[in-house]
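Novice: From the sequence below, what's the structure:
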Amino acid sequence: MIFNQKGGVGKTTTAINLGCGLARWHSEPVTLVDLDPQTHLSAALGFRAETLSWNVSDWLAGATAGEGPKRIAERLDLVPGDCNPPPARKLTRRLDDLAGHLVVDAPPTWNDEVASLLAACDCVLTPLEPEFLSMQGISRLMQRMEAAGISWSRLRLLLCRYDQRLAVHREVRARLADRFGEHLLPGVIRNNVRLAEAPGYGQSIFDYAPDSAGANDYCALVHTLIADKTWRESN
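Specialist: Next up, the predicted model:
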C-alpha cells in the first residue's frame, strides 16, 4: 500500500510505475487500486472515474456486478477510483485470496478505512520529499501505526524528487537514514520532468521515456522490493 498523510509527494506516480514495473518484470498479475477520491491514478491511466458503473467502493464491498477491473496491460488491471465515496465505506472483502500483487494508491488521510487496509497489506510504502518536515510526518505515521497495532517492519520510505546537487536533499537523506535506519530504501527517485509528463499521455514512465532517469529509478525500486524479504518474513 502506498500511503503518506501529506499529498503531492509522488504517491500516484509511484503507484503507476511500481504497478507497471511489477507487471513487466515479475510473473505474477498486478492489480492497481485507486483508493483516493481525487482519482488521479484512474485519470493518469486514461479513465474518467465518474463515468464508470463499477469502482473501488464496489471492490471494497466485494460486489462483482458491473464492469469490473479495467485491463491496462498484460498481467495489469486497475480498480478505478470513486469520486464520491460513501461516508461509511469499509473493507469487507478478503485480500489474502487475491492472486499476485496488489498496489493501493491511498488518500493522504488517516481514517478507519486506511487503517484497515494498512493492517491487511504486507508493505507500507511511503513516498516523501527530501524536506526536514518530512521526518516529523514519518514519526507521526509510525505513532499511528503503533496505536493501530500495525508492525513498523512493514514500513518502507522512498525519497522522491531527489536532487543530489542540493545540500538540503543530501542532509535530509542522511538524517532519515540515521533516524529511520532500514526503513529508508537505499535508492531514490530523482527529480525528472519525464515523470510529470507521462500521465498526460496515459502511460507509465517505462512506455513514455524508457531511457530516462525516472524509468531507471523505478526499475530499481521494483527489483529492490521484489528482493526485500524482510517485511514478508515478519508479517
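Novice: contacts and neighbour counts: CA atoms only from here.
Specialist: Will do.
Novice: Which stretches in the chain count as helices?
Specialist: 11-25, 40-44, 56-60, 112-120, 133-147, 167-180, 193-197, 205-208, 213-227, 230-234 (DSSP state H).
Novice: Make TSV from the ones you listed and add mean neighbour count and distance to residue 77 to it.
Specialist: Compiled in TSV, these are given as follows (neighbours: other Cα atoms under 10 Å; distance: least, Cα to Cα, whole Å):
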stretch	mean neighbour count	distance to residue 77
helix 11-25	24	9
helix 40-44	23	11
helix 56-60	22	12
helix 112-120	17	19
helix 133-147	15	29
helix 167-180	15	33
helix 193-197	17	21
helix 205-208	20	16
helix 213-227	18	17
helix 230-234	12	23
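Novice: Next, the structure of the following sequence, for comparison with the previous one:
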Amino acid sequence: MGKIIAIANQKGGVGKTTTSVNLAASLGVLEKKVLLIDADPQANATSGLGISADDVETGTYQLLEHSVKAKDAVIKTTSPNLDLIPAHIDLVAIEIELVDKEKREYMFREALLGMEDQYDYILIDCAPSLGLLTLNALIAAHSVIIPIQCEYFALEGLGKLLSTIKSVQKIHNPQLDIEGMLFTMYDSRLRLSNQVVEEVRQHFSEMIFDTIVQRNIRLSEAPSYGESIINYDASSKGAVSYLNLAHEIISKDK
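Specialist: You can find the predicted model right below:
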C-alpha cells in the first residue's frame, strides 16, 4: 500500500513546491510509482511540470468537490513514473464552497480512497496557509514533510504548524506522523544559515532529515522550463540533494 505525504508549511517561499516536484521526480527515477497532487491554487507544481494551469479542465478542485473520481483527474507527466493531479486558480473558491458541507475536512481522504493501491507514494503540495485545504491534506496523509528555509524567520509560525498537526493527530488522524523537517535554501557561507540549522537541531533533533537542500541556481531555473531538476540538470547540487532525500524516505519505509 502506498504512503500519502503532505508537504506543508503555512509560510510562503520556503521551498514547498520545489520539494514536492523534485522529490516526486526523484522517487520516480528511483523506480517508485508516484502521484503528485497540486493542492495550491497558485498551481506552481502544475506549471513546474510543464502543464499550463489554464488548460486544466479536471484537477484538485473537481476532486475535492467529488465531481470526478481521483483516477479520472490524473494526467501523465514527462517525468518517469510520475503522475499529476493538477490545480487551477478555481481552487481558491473551494474553501468557501466546502464550508457548509458535512465532513468538509475529510474530502481529500474520501477522494483518495483506493488510490494508495495504485502508487508507492502520493505527495500533496499544500497551499501556504493553515486553511481547510491544508487541513484536508493533513487528514488524508500518513505523514508530513515540513520544509524550513535557512533564513531569519525560519522558526516563525513553526509552533503554530506543529500545534495544528497535533490537533489533527488528536481529533482527525491519529496515524499522522512527521516524516521530517527539511532544511532548504542553505548557504554554508552564511553565518545565518548555520545558526538556523543549529537552532532547529537543538529543538527538533529527532525530526530532521540528514539531507540539506543547498541554494542552487539550477534548482531555481528548472520551473521556468517546466521541468523537475532531475530532467533539467541531473548532475546539479539540487538534483543530488533531492535524490538523497528520496533515498532517505525510501530507506525509512523499509
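Novice: care to give me the TM-score?
Specialist: Once superposed, chain against chain, the TM-score is 0.89 (TM-score structural alignment, normalised by the length of the first structure); 229 aligned residues with a Cα RMSD of 2.2 Å.
Novice: can you redo the helices of the first structure as a markdown table with distance to residue 32 of the first structure?
Specialist: Formatted as a markdown table, the helices of the first structure follow (distance: least, Cα to Cα, whole Å):
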| stretch | distance to residue 32 of the first structure |
| --- | --- |
| helix 11-25 | 6 |
| helix 40-44 | 9 |
| helix 56-60 | 10 |
| helix 112-120 | 14 |
| helix 133-147 | 23 |
| helix 167-180 | 28 |
| helix 193-197 | 18 |
| helix 205-208 | 16 |
| helix 213-227 | 15 |
| helix 230-234 | 20 |
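Novice: Which among those is found nearest to residue 103 of the first structure?
Specialist: helix 11-25 (6.3 Å; Cα to Cα).
Novice: from the middle of its chain, how far away would the closest one be?
Specialist: With Cα atoms, centre = their mean, to the nearest Å as the basis, helix 11-25 of the first structure stands 8 Å off its chain's centre.
Novice: Contacts for that helix next, please.
Specialist: Here helix 11-25 of the first structure makes contact (Cα atoms under 8 Å, 6 or more residues apart in numbering) with 2-4, 29-32, 40-41, 74-76, 101, 103-105, 126-127, 195, 204-206, 218-219, 221-222.
Novice: what's the distance between residue 132 of the second structure and residue 9 of the second structure?
Specialist: Look at residue 132 of the second structure and residue 9 of the second structure: by Cα to Cα, to the nearest Å, they are 14 Å apart.
Novice: Could you do residue 199 of the second structure as well?
Specialist: The span separating residue 199 of the second structure from residue 9 of the second structure equals 18 Å under the rule Cα to Cα.
Novice: where's residue 169 of the second structure relative to residue 135 of the second structure, distance?
Specialist: Counting by Cα to Cα, the gap from residue 169 of the second structure to residue 135 of the second structure is 11 Å.
Novice: nearest residue to the counterpart of residue 42 of the first structure in the second structure other than its sequence neighbours?
Specialist: In the second structure, residue 42 of the first structure lines up with residue 46, judged by TM-score structural alignment. In space, and not counting its chain neighbours, residue 46 of the second structure is closest to residue 86: 5.3 Å by Cα to Cα, 6 or more residues apart in numbering.
Novice: so the one you found makes contact with residue 43?
Specialist: Yes: at 7.2 Å, residue 86 of the second structure counts as touching residue 43 under the criterion of Cα atoms under 8 Å.
Novice: so what's in contact with the two at the same time?
Specialist: residue 53.
Novice: And those two? Which one has more around it.
Specialist: residue 86 (30 against 23; other Cα atoms under 10 Å).
Novice: and the more buried one, what pairs with it in the first structure?
Specialist: Structural alignment (TM-score structural alignment) places residue 86 of the second structure against residue 80 in the first structure.
Novice: check contacts around that match.
Specialist: 33-34, 39, 41-42, 47, 49, 54-56, 69-70.
Novice: need the contact list for residue 54 of the second structure.
Specialist: So residue 54 of the second structure contacts residue 88 (Cα under 8 Å, 6+ apart).
Novice: can you check the one 5 residues further on too?
Specialist: Residues in contact with residue 59 of the second structure (Cα under 8 Å, 6+ apart) are 73-74, 85-88.
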